[in-house]
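> just the structure for this:
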Amino acid sequence: MTDVTVGPDENHATELRNKVVDKLKEDGTIVSPSVEAAMRKVPRHLAVPEASLDDAYSTYNAVVTQEDEHGNHTSSVSAPQIQAMQLEQADIRPGDDVLEIGTNGPNAAYIAELTGSTGQVTTVDIDPTPAARAQQFLDATGYTNVRVVVADGESGAPDHAPYDAIIVTAGAWDIPPAWTEQLKDGGRLVLPLRINGLTRTYGFVRQGDHLVATSAHVCGFVSVQGAGSHKQQVMQLPGDKGVTLHFDEGAPANPSLLEGVLDTPRAETWTGVTVGSREPIGTLQMYLATHVPTYCSMTIDPELSTGAIGPTGLGFSMVAVDGPNFGYIVVRRDPEKNNAEFGFHAYGPDGSGFAERLADIVRTWGKEHRNAPGPQIAVYPAATPDDRIPGDRIIDKKHSRISVSWPVA
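A predicted model of the protein is given here:
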């Protein structure tokens, strides 16, 4: 890397950069000396000159660099925490050939630090604007062993394959064949993958024709563009214009069955399962998303809603649909015990029975899986027959079949 002129701002940037790394070591995100050294060295603020130094070195916040006409974020420089998390998952070593899908500059520079002078880095983006931004940053900071390619990352970068590691920095709904095929056997694929609407950044290892997850962390990313983009199906709940349902893996085959569902009595059931105020619930969310029938999420516009649904979060609630029955998770908090209990509201001809069936799913999680390592995830090609895929649940996507297994504590 070329030396950056040292002045008051650069000295302050170095101080902030070191504070970020110190914090990420303290919270356990950074564990390897190589990732620590890379993140202490790369002057990420030069990639976002429009941002203040404090914003450029915000430990847990991304810097948005591009929006569409609707205000949706289409490109960003990810937060240092997310970048460090993915770099640790990728386990990049000196001499590795690495592909980054989705670019803005600093992360490619981190990878270049990790691969060293004997490695090669290729970074791909479908949008020429962030690609140009990345090229400008890499040129200015002297990372000459990084190739910047403008292309749809759905196809990878076959001219420079195979790779020891592939890091995807945009949220994906599926894993296209090119990403597995361009990875060496035993190579690492790190990507934010959406399963039933829930995104985790997974670390996968290639084992022959399939991928096995070795790590998973809750995260949020700008969505993939191009051939790999996937929009959720959206529908209003019949009987309430303020309630919108978002289906990631497919809406009900016959939504008309829900006509009049909110005119039925609301059943309420509590599970007896409580969580502390700081206890992570990521595994519970994923357990519900992979066990309830026709899982979706729900948003509520209070100005349009009839008020039949509630109390629940207006921005995000976990929902299940089973034919004419509709249910969603609710929480009641106990300030004295500093915890919260999960329950369900349900409507429909079997509302009380449906609420109880949903509650039993949470009870099973609490009894058998709460203290277990979390789900075991594997990804197989779309043509793989059922008898070759172990697991409790198979989720079919366009290019892949995702196996989900839940070990017992």
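
> when you work out contacts or count neighbours from here on, use the C-alpha atoms and nothing else.
Will do.

> burial check on Ala161, number of neighbours?
By other CA atoms under 10 Å, the residues close to Ala161 number 18.

> from Gly187, how far off is it?
Separation of Ala161 from Gly187 (CA to CA, to the nearest Å) stands at 12 Å.

> one more sequence to fold, the one below, so I can look at both together:
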Amino acid sequence: MTTIDEPHVHDPDALRADMVRALRDQDAITSEPVAAAFAAVPRHRFAPDAPLDLAYDLHRTVPVKKDEHGLDISVMSAAHLQAVMLEQANIEPGMKVLEIGSGGYNAALIQELVGSDGVVTTVDIDRDIVDRARLCLDDSGYGQVKTVLADGETGVPDGTPYDRIIVTAAAWDIPPSWISGLTGNGRLVVPLTVRGTTRSIAFDRDGEGLVSHSYRLARFVPMQGEGAAKESKAVLRDGVAVQTDDVRVRLNAEALNHALDTPKMESWSGAAYDLPDELELYLTLQLSSAARLHASKDVVESGLVDASALLGVPALVSEDSIAYRIRRENEDTGGFESGVVAHGPQAESLADEYLNLLRRWAQDHRRRGAATIRFLPGPAPSPLPQDTVLKRHGIVAVSWH
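Presented below is the predicted three-dimensional model:
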């Protein structure tokens, strides 16, 4: 949470200056143009119903619209994440930029970056969100930003090609319009969800496809419309669920629930537990039958499932067994050691696969940026190669260094 000096709590200009300093301190802002944009745009004007301390908090989102169940379907993203993605985008004066997912504030930041000679278009599928963005942009002096009502899956063809396309909702796939809508040296920054794990990936054009320039941890509300994810979810019991978006992974809720009632097999890798976001990405993409295990606080406190599942943990599943990552303190491995809990008739074989991956990551890939992520559009090869995830419009292929 942003540290605010008490005299500043009712002064938006002072809060904005504090926010920029804090974003610099946390290395979310690393360039002068992005710092200047954040200093210039009055963030609170795009969150008129929110308290000032929430509007200028580094890591909290500002709710904009909820669905009939009370779940957020549109938010103003956390300032920290917006700064990270704008740094990934490396926007320059005079560029033409498309934002997919409107809110207004981020589009205003982009307008500051492209300057008076640049063009910014922001598109959203929801009329309420577009109208709200238009009102806030006009009210804040950014009337030159174009707002469009459309499904982001199709982009905005009238403005192509774009130097940059920035997506501000979690996307399960990359439609052809996003690639064809880029200039030859264009960049797409997108929070891409793969097997339930999302990373903000800066993709550059690479022939007919894309190759990652960088990737960062990210959390977004999901894409709506044609680009919405189609996930499989199995509720094993109250407070325990597994989910996957891999069509090759079958979730047998009854059998997996029964597995949880069998004695747990706990195994330790002797390998360091470190850089959890990098380890999570590696496991998600390397496990042969990957899902994501979620457990409520009550279930964790009962001892049935480890605390690693509170926010979701990569799991290896079979028809009737499940294995997932745990950790414990161990000074011999640098502070923490990674391990595995497995349940069910196939517990031993699942645990062995999982442990081998934990050891391989710690030995060969324990650093930031070890993955190169490619998106290759078109039909998938058969059989699908290892380290490859099937999408509707192509495949995601990952290599590790």
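
> please state their TM-score.
After superposition, the two chains reach a TM-score (TM-score structural alignment, normalised by the length of the second structure) of 0.90; 393 aligned residues with a CA RMSD of 2.7 Å.

> what is the burial count for the counterpart of Thr299 of the first structure in the second structure?
Under the alignment (TM-score structural alignment), Thr299 of the first structure pairs with His294 in the second structure. Other residues within reach of His294 of the second structure by the criterion other CA under 10 Å amount to 25.

> again with the one 5 residues further on
For Val299 of the second structure, the tally of surrounding residues (other CA under 10 Å) stands at 19.

> in this structure it contacts Val240, no?
Yes. Contact status for Val299 of the second structure versus Val240: in contact at 7.5 Å, counting by CA atoms under 8 Å.

> stretch 349-358 of the second structure vs the first structure, average distance?
Relative to the first structure, and after both are superposed, stretch 349-358 of the second structure has an average distance of 1.5 Å to its aligned residues, where the measure is mean CA distance after the TM-score superposition for the first structure.

> tell me, that stretch lands on which residues of the first structure?
Residue span in the first structure matched to stretch 349-358 of the second structure, by TM-score structural alignment: 353-362.

> where's the matching stretch relative to the chain centroid, distance-wise?
Relative to the mean C-alpha coordinate of its chain, stretch 353-362 of the first structure is positioned 27 Å out (CA atoms, centre = their mean, to the nearest Å).

> so what touches it?
Identification of contacts with stretch 353-362 of the first structure by CA atoms under 8 Å, 6 or more residues apart in numbering yields 267-271, 273, 284, 288, 291-292, 325-327, 342-346.

> mind listing what's buried in it?
Applying a neighbour-count criterion of 16 or more other CA atoms under 10 Å, the buried positions in stretch 353-362 of the first structure are 353-356, 358-359, 361-362.

> give me the subset of these lying in helices.
Within these, residues falling in helices by DSSP state H are 353-356, 358-359, 361-362.

> can you tell me which of the residues you listed is closest to Ala178 of the first structure?
Within those, the smallest distance to Ala178 of the first structure is 36.6 Å, found for Ile361 (CA to CA).

> show me where the stretch 1-150 of the first structure has its strands.
If you assign secondary structure with DSSP state E, counting those that start in this stretch, the strands in the stretch 1-150 of the first structure sit at 63-67, 73-77, 97-101, 120-125, 146-150.

> how big is the offset of the third one relative to the second structure?
Once the two structures are superposed, the average separation between strand 97-101 of the first structure and the matching residues of the second structure is 0.5 Å (mean CA distance after the TM-score superposition for the first structure).
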